[in-house]
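Participant: Structure, please.
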Amino acid sequence: MKQMPLTIDILNYGLELSMDFGENWLQPINERLSSVFPNLSAQKLEECHLICKTVNKMGNRYVQENPVHTGTEITFIAFEAFEKFMLNKYHWVSAKNLKRLYSQSCYYAYK
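Facilitator: This is a model prediction of the structure:
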């Protein structure tokens, strides 16, 4: 049987799952992803999980390591710069997921 490839839709759905708060916060996405895409092999599910985890870490790190100093205040890098950086590495990330990842990355950087 031919393995189902990781499409842009699957990767974006996985990324959306990886950013869940609540009981699924920071939990593997494999099982939840397989309920929507039952034809994905265990290997592809794990691959998607690892890709999404990497994207989250990259976004979080980029915001945290690039603060903007304005006088005595520290703010976050502009969304446009974040978007350009992330899309250069992960061209498949949807606009919706980019906005959510930026928001979460700012939240984590603030903490």
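
Participant: From here on, just use CA atoms for contacts and neighbour counts.
Facilitator: Will do.

Participant: which helix of the chain spans the most residues?
Facilitator: helix 42-65 (DSSP state H).

Participant: contact partners of that one?
Facilitator: 4-6, 11, 14-15, 18-19, 28-30, 33-34, 76-77, 82, 86, 90, 101-102, 104-106, 108-109 (CA atoms under 8 Å, 6 or more residues apart in numbering).

Participant: To compare against the first, here's the next sequence to fold:
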Amino acid sequence: MFGTNKTCMNLNPEILNIGLDFSMEFGENWLKPINQRLLNKFPNLNLVELEKYNSVCKEVNNIANDFVYDNPAKNEKELTFIEFSKFENFMLQNFSWISKENLKRLYNQSCYYAYK
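Facilitator: Predicted coordinates:
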């Protein structure tokens, strides 16, 4: 995994969280690279750094989506999703820098995509 704790050591957690927030935007920026938006907020980042942040945030989204999709919790009446606490534990084991706010949003979006 590219974005795991070990490979994110040289990346700023604040910038990672802002980038992750950007990567989850709907509307005009949905699924678009975050490079330009990060550059607008952090003009001192170079192209290589911008691409690293973009790649990590993309990977976080993919891993979260896959984890929720691959771990459904079923009851007799309807499909439900893995408990947030299990999702949170899994994600923080791999990406300890993710903020609580981003974790909640990531979980909600992953459940939405798994339902579709």
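
Participant: related to what we said a few turns ago, tell me which of the contacts of helix 42-65 of the first structure fall in helices.
Facilitator: Short answer: the contacts of helix 42-65 of the first structure in helices (DSSP H) are 11, 14-15, 18, 30, 33-34, 82, 86, 101-102, 104-106, 108-109.

Participant: sorry, back to before: let's see the ChimeraX selection covering just the buried ones among the contacts of helix 42-65 of the first structure.
Facilitator: ChimeraX command restricting the contacts of helix 42-65 of the first structure to the buried ones, with burial defined by 16 or more other CA atoms under 10 Å:
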select :11,14,15,18,19,28,29,30,33,34,76,77,82,86,101,102,104,105,106,109
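
Participant: quick one: what's aligned to P43 of the second structure in the first structure?
Facilitator: Aligned by TM-score structural alignment, P43 of the second structure pairs with P38 of the first structure.

Participant: quick check, nearest of the ones in helices among the contacts of helix 42-65 of the first structure to T72 of the first structure?
Facilitator: Proximity of those to T72 of the first structure, judged by CA to CA, is greatest for A109, which lies at 17.0 Å.
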